[in-house]
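Colleague: I'd like to go over a predicted model; first the sequence, then the structure.
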Amino acid sequence: MSDIVIKDRPELEYYQIDVDGTRAGLAAYEIEGDVIAFTHTEVDDAHEGQGLGSRLIRYALDDVRARGLKVRPVCPFVKTWIRRHEDYQDLLV
């Protein structure tokens, strides 16, 4: 079983997902006021198909909710993910 860690990297403006201590993906963002725009999501090819993108976005959106921010999903992956998860649609600008 892999060790998966997800964290916000505000100095780099992205959430990062690590697998066994190595970065496996990220969700880039830009914050303006109380709105966070997710601009790009990627998962390394070696980790595709493992659900890491969904885990990463769920974590990021839960963090955004806790911080009281609204979301502008510029990234197609984030836009589709929120559309498929009604319980996160209240975060949309």
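Modeller: Thanks, I have it.

Colleague: CA atoms for contacts and neighbours, from now on please.
Modeller: OK.

Colleague: longest single helix anywhere in this protein?
Modeller: If you go by DSSP state H, the chain has its longest helix at helix 52-67.

Colleague: quick one: list the elements packing against whichever helix or strand comes after that one.
Modeller: The C-terminal neighbour of helix 52-67 among helices and strands, as given by DSSP states H and E, is strand 70-73. With contacts defined as 3 or more CA pairs under 8 Å, 6 or more residues apart in numbering; DSSP states H and E, the packing partners of strand 70-73 are strand 35-43.

Colleague: now for the strand it packs on, which elements pack on it?
Modeller: strand 22-32, helix 52-67, strand 70-73, helix 76-84.

Colleague: just want the most central residue of this structure.
Modeller: Of all residues in the chain, the one closest to the mean position by CA atoms, centre = their mean is residue 57, 3.2 Å from it.

Colleague: from what I see, it and residue 78 are in contact.
Modeller: Yes: counting by CA atoms under 8 Å, residue 57 sits close enough to residue 78 to count as a contact (7.0 Å).

Colleague: this is the other structure I want to compare:
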Amino acid sequence: MDVTVQDNPERRRFELLVDGEVAGFADYRVRDGILVIVHSEVDPARRGQGLGNVLAEQTLDTLRERGEKIVPACPFFAHYVSEHHEYDAMLVD
């Protein structure tokens, strides 16, 4: 199984691709130079495989590499960040 995450700026979301097919996404909005992650989901048929964690990790790693500041408004991303303190420096109150 080939799993990647890529930014799709036209749709304002990061897409989780499994074998080339979109299996999940994380929607975002940019406000005042801050990226707000507003919603994420994984295809119900793909749940239980850890793909949500892959989506969160790769999305956050990409944003950190870009030097982005974020607000994880999505409950899943907020929980993920609360357990992975390596992303603390990216957070905006």
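Modeller: Sure, I can see it. Computed from a predicted structure; not experimentally measured.

Colleague: looking at the helices and strands packed on strand 35-43 of the first structure, which is buried most?
Modeller: Compared across those, strand 70-73 shows the largest average neighbour count, a mean of 21 (mean count of other CA atoms under 10 Å).

Colleague: mean deviation, that strand versus the second structure?
Modeller: On superposition with the second structure, the mean distance recorded for strand 70-73 of the first structure (mean CA distance after the TM-score superposition for the first structure) is 0.7 Å.

Colleague: tell me who's in contact with the closest residue to residue 37 of the second structure other than its chain neighbours.
Modeller: Excluding the flanking residues, the one nearest residue 37 of the second structure by CA to CA, 6 or more residues apart in numbering is residue 28, at 4.3 Å. By CA atoms under 8 Å, 6 or more residues apart in numbering, the residues touching residue 28 of the second structure are 12, 13, 14, 35, 36, 37, 38, 39.

Colleague: near the second one, how many other residues are there?
Modeller: Counted by other CA atoms under 10 Å, the residues lying close to residue 13 of the second structure total 21.

Colleague: wait, isn't it in contact with residue 22?
Modeller: No: checked against CA under 8 Å, the pair residue 13 of the second structure and residue 22 is beyond contact range at 11.5 Å.

Colleague: what stretch of the second structure does stretch 3-23 of the first structure fall on?
Modeller: On the second structure, the counterpart of stretch 3-23 of the first structure by TM-score structural alignment is residues 2-22.

Colleague: coming back round to it: so which of the helices and strands packed on strand 35-43 of the first structure gets nearest residue 44 of the first structure?
Modeller: strand 22-32 (5.4 Å; CA to CA).

Colleague: after superposition, how close is that closest one to the second structure?
Modeller: Mean deviation for strand 22-32 of the first structure: 0.7 Å (mean CA distance after the TM-score superposition for the first structure).

Colleague: next one: that strand to chain centre, how far?
Modeller: 7 Å (CA atoms, centre = their mean, to the nearest Å).
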